[in-house]
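K.L.:
got a predicted model here, sequence first, then my questions.
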Amino acid sequence: MSLQMKLTAITLDCPDPLALATFYQQATGFEPHPKSDADFAGLSREDGLLIGFQRVDDYRAPRWPDQTVPQQFHLDFAAEDLDDAEAWLLELGAGKPDHQPGEDRWRVFTDPAGHPFCLVRR
């Protein structure tokens, strides 16, 4: 018997779930979960995938590429035009670290809570 699991949710720790959900909603177009509140906010994709954001007291943002506070994971998103997507993400409030190891293949950003994520060419 072969068992398979289906990924249904990814949850990120953060200091302000509603603010981080707003950033990712604007960036992805996912729909806000109707039961979002100040302690847990979620965004849903049509296929059922949920990205959740949970409030953590004394949250410490990951430090990338420095590992004093490790990133532990990161999300990857694809876009047709990296330059246009970069300008848009920066306008939404993303940060762009100086260290960019992907050259022209991908770019590293940080969300408003400090989580690193990558933008790759579709």
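P.N.:
In hand now; what should we look at? The structure presented is a predicted model; accordingly, all values stated were derived computationally and were not measured.
K.L.:
when you work out contacts or count neighbours from here on, use the C-alpha atoms and nothing else.
P.N.:
Will do.
K.L.:
from the contact counts, what lies against the host helix or strand of Thr22?
P.N.:
With elements delineated by DSSP states H and E, Thr22 resides in helix 17-28, which encompasses its position. Contacts of helix 17-28 with other secondary structure elements, assessed using 3 or more C-alpha pairs under 8 Å, 6 or more residues apart in numbering; DSSP states H and E, are made with strand 31-32, strand 40-44, strand 50-55, helix 82-92.
K.L.:
dropping in the other structure now:
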Amino acid sequence: LDLCLQQLTVKPSGDSVSFTHSPFFAEQLTAFKVWLDYGSQVRRPPEQLPIVLQVLLSQVHRVRALDLLGKFLDLGPWAVNLALSVGIFPYVLKLLQSSARELRPLLVFIWAKILAVDSVSLDE
């Protein structure tokens, strides 16, 4: 509750209140990027992956989240399977229906990675 109240700022005149967005999601995306840069060789699941999926719902951070998610999926089938296990499919499916042109290249790349891994599992 204290963190939420800290996001509200009352003007000195006392007649209006402004809201400051929480840095939580931006910080989680930064932590995910650090994991991609330095921790991905260990192949231990990043703690931020479920949060990155939640960030896809936010228009403010969506492009950055999709970019990082694409880099994560590019690590190989283990990363795609991990993302699928935490529920990426409904998020990507919903975003594919979006009319936002700037999302299309990222979404096509992510969708192709998912399909590539899915076709591998079908062949086995």
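P.N.:
Yes, it's here. As the structure is a computational prediction, the values presented were derived from the model and not from experiment.
K.L.:
overall similarity of the pair, as a TM-score.
P.N.:
Once superposed, the chains reach a TM-score of 0.25 (TM-score structural alignment, normalised by the length of structure 1), with 53 aligned residues with a C-alpha RMSD of 4.8 Å.
K.L.:
hang on, the earlier thing: could you give me the buried positions within the helix holding Thr22 of structure 1?
P.N.:
With burial defined by 16 or more other C-alpha atoms under 10 Å, the residues of helix 17-28 of structure 1 counted as buried are 17-25.
K.L.:
rebuild the helices and strands packed on helix 17-28 of structure 1 as CSV, extending it with distance to Thr110 of structure 1.
P.N.:
Formatted as CSV, the entries for the helices and strands packed on helix 17-28 of structure 1 read as follows, by distance: least, C-alpha to C-alpha, whole Å:
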stretch, distance to Thr110 of structure 1
strand 31-32, 21
strand 40-44, 18
strand 50-55, 15
helix 82-92, 10
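K.L.:
what's the closest of the ones you listed to Thr11 of structure 1?
P.N.:
Comparing those by their distance to Thr11 of structure 1 (C-alpha to C-alpha), the top pick is strand 50-55, with 4.2 Å.
K.L.:
just the angle for the closest one relative to strand 40-44, thanks.
P.N.:
With axes from the mean of the first three to the mean of the last three C-alpha atoms, to 10 degrees applied, the angle from strand 50-55 of structure 1 to strand 40-44 works out at 170 degrees.
K.L.:
C-terminal to strand 50-55 of structure 1, what's the next element?
P.N.:
For strand 50-55 of structure 1, the succeeding helix or strand toward the C-terminus, using DSSP H and E, is strand 75-79.
K.L.:
and that following strand, what does it pack onto?
P.N.:
Taking 3+ C-alpha pairs under 8 Å, 6+ apart as contact, the helices and strands that strand 75-79 of structure 1 lies on are strand 116-121.
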